[in-house]
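Participant: I'd like to go over a predicted model; first the sequence, then the structure.
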Amino acid sequence: MRYYIDIEDRQRHSFDCEGIELPDLEAAKAEAIAVILDVCRDAFIGRMQDELTASVRDESGGMLFRAKLLLHKERLG
């Protein structure tokens, strides 16, 4: 089945127009988490607070899963 993984932060929303063939929803969930972890390496640089969301859609556009990653940095001392 083809799944689509959209990424958004507080400033941008990136829609997946191509999708990826995966065997099932569990594989799509794992892929969404891998994508959000990869994107956060660049997206969080220089920001004190932010969040990223990866949403998985099916071929009909139905939302199946959402993973959210939050970052809050504090300067101590």
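Facilitator: Okay, I see it.

Participant: only C-alpha atoms for contact and neighbour calcs from this point on.
Facilitator: Noted.

Participant: Contacts for the strand or helix carrying residue 64 next, please.
Facilitator: Assigned by DSSP states H and E, residue 64 belongs to strand 63-72. With contacts defined as C-alpha atoms under 8 Å, 6 or more residues apart in numbering, strand 63-72 is touched by 29, 32-33, 36, 44, 48-58.

Participant: ok, and here's another one to check against it:
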Amino acid sequence: MPRFFFDIQDGQLIPDDVGTEFPNAHAARDAAIRILPDIAREEMSLGKSRQVAVLMRDETGQALFAASLILSAEWLIDTA
């Protein structure tokens, strides 16, 4: 099975040096899209927004797919 690498940009670049095997590029693309919301939710501060991106590469290092997500969250009422 081919191996794909997911480099994450979340304020800093987190390169994937290990990779994950998938049956094909379409399955790897689906996984790349699924991980974005989970990453954006991590350590989400109140009233902040986060932008995260993923760059999918193949075993040769060729960039195949990129996706990004912006998550904004804020209270609209006084919660104190």
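Facilitator: Nice, thanks for sending it over. Computed from a predicted model, the values in this text were never measured in an experiment.

Participant: Buried ones among the contacts of strand 63-72 of structure 1?
Facilitator: 29, 32-33, 36, 44, 50, 52-58 (16 or more other C-alpha atoms under 10 Å).

Participant: At which residues are the helices of structure 2 located?
Facilitator: 25-41 (DSSP state H).

Participant: got the buried ones among the contacts of strand 63-72 of structure 1 as TSV, with distance to residue 22 of structure 1 columns?
Facilitator: Formatted as TSV, those follow (distance: C-alpha to C-alpha, whole Å):
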residue	distance to residue 22 of structure 1
29	10
32	11
33	14
36	17
44	28
50	29
52	22
53	20
54	16
55	15
56	12
57	12
58	11
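
Participant: distance of residue 47 of structure 1 from residue 31 of structure 1?
Facilitator: From residue 47 of structure 1 across to residue 31 of structure 1, the span is 25 Å (C-alpha to C-alpha, to the nearest Å).

Participant: Have a look at these two and say which one is more surrounded.
Facilitator: residue 31 (18 against 10; other C-alpha atoms under 10 Å).

Participant: need the contact list for that one.
Facilitator: By C-alpha under 8 Å, 6+ apart, residue 31 of structure 1 has no neighbours at all.

Participant: How about residue 60 of structure 2?
Facilitator: Residue 60 of structure 2 sits in contact with no residue, where contact means C-alpha under 8 Å, 6+ apart.

Participant: Over to residue 55 of structure 2?
Facilitator: When contacts are counted by C-alpha under 8 Å, 6+ apart, residue 55 of structure 2 is found next to 5-8, 63-67.

Participant: hmm, try it at 7 Å
Facilitator: Shown in contact with residue 55 of structure 2 (C-alpha atoms under 7 Å, 6 or more residues apart in numbering): 6-8, 63, 65-67.
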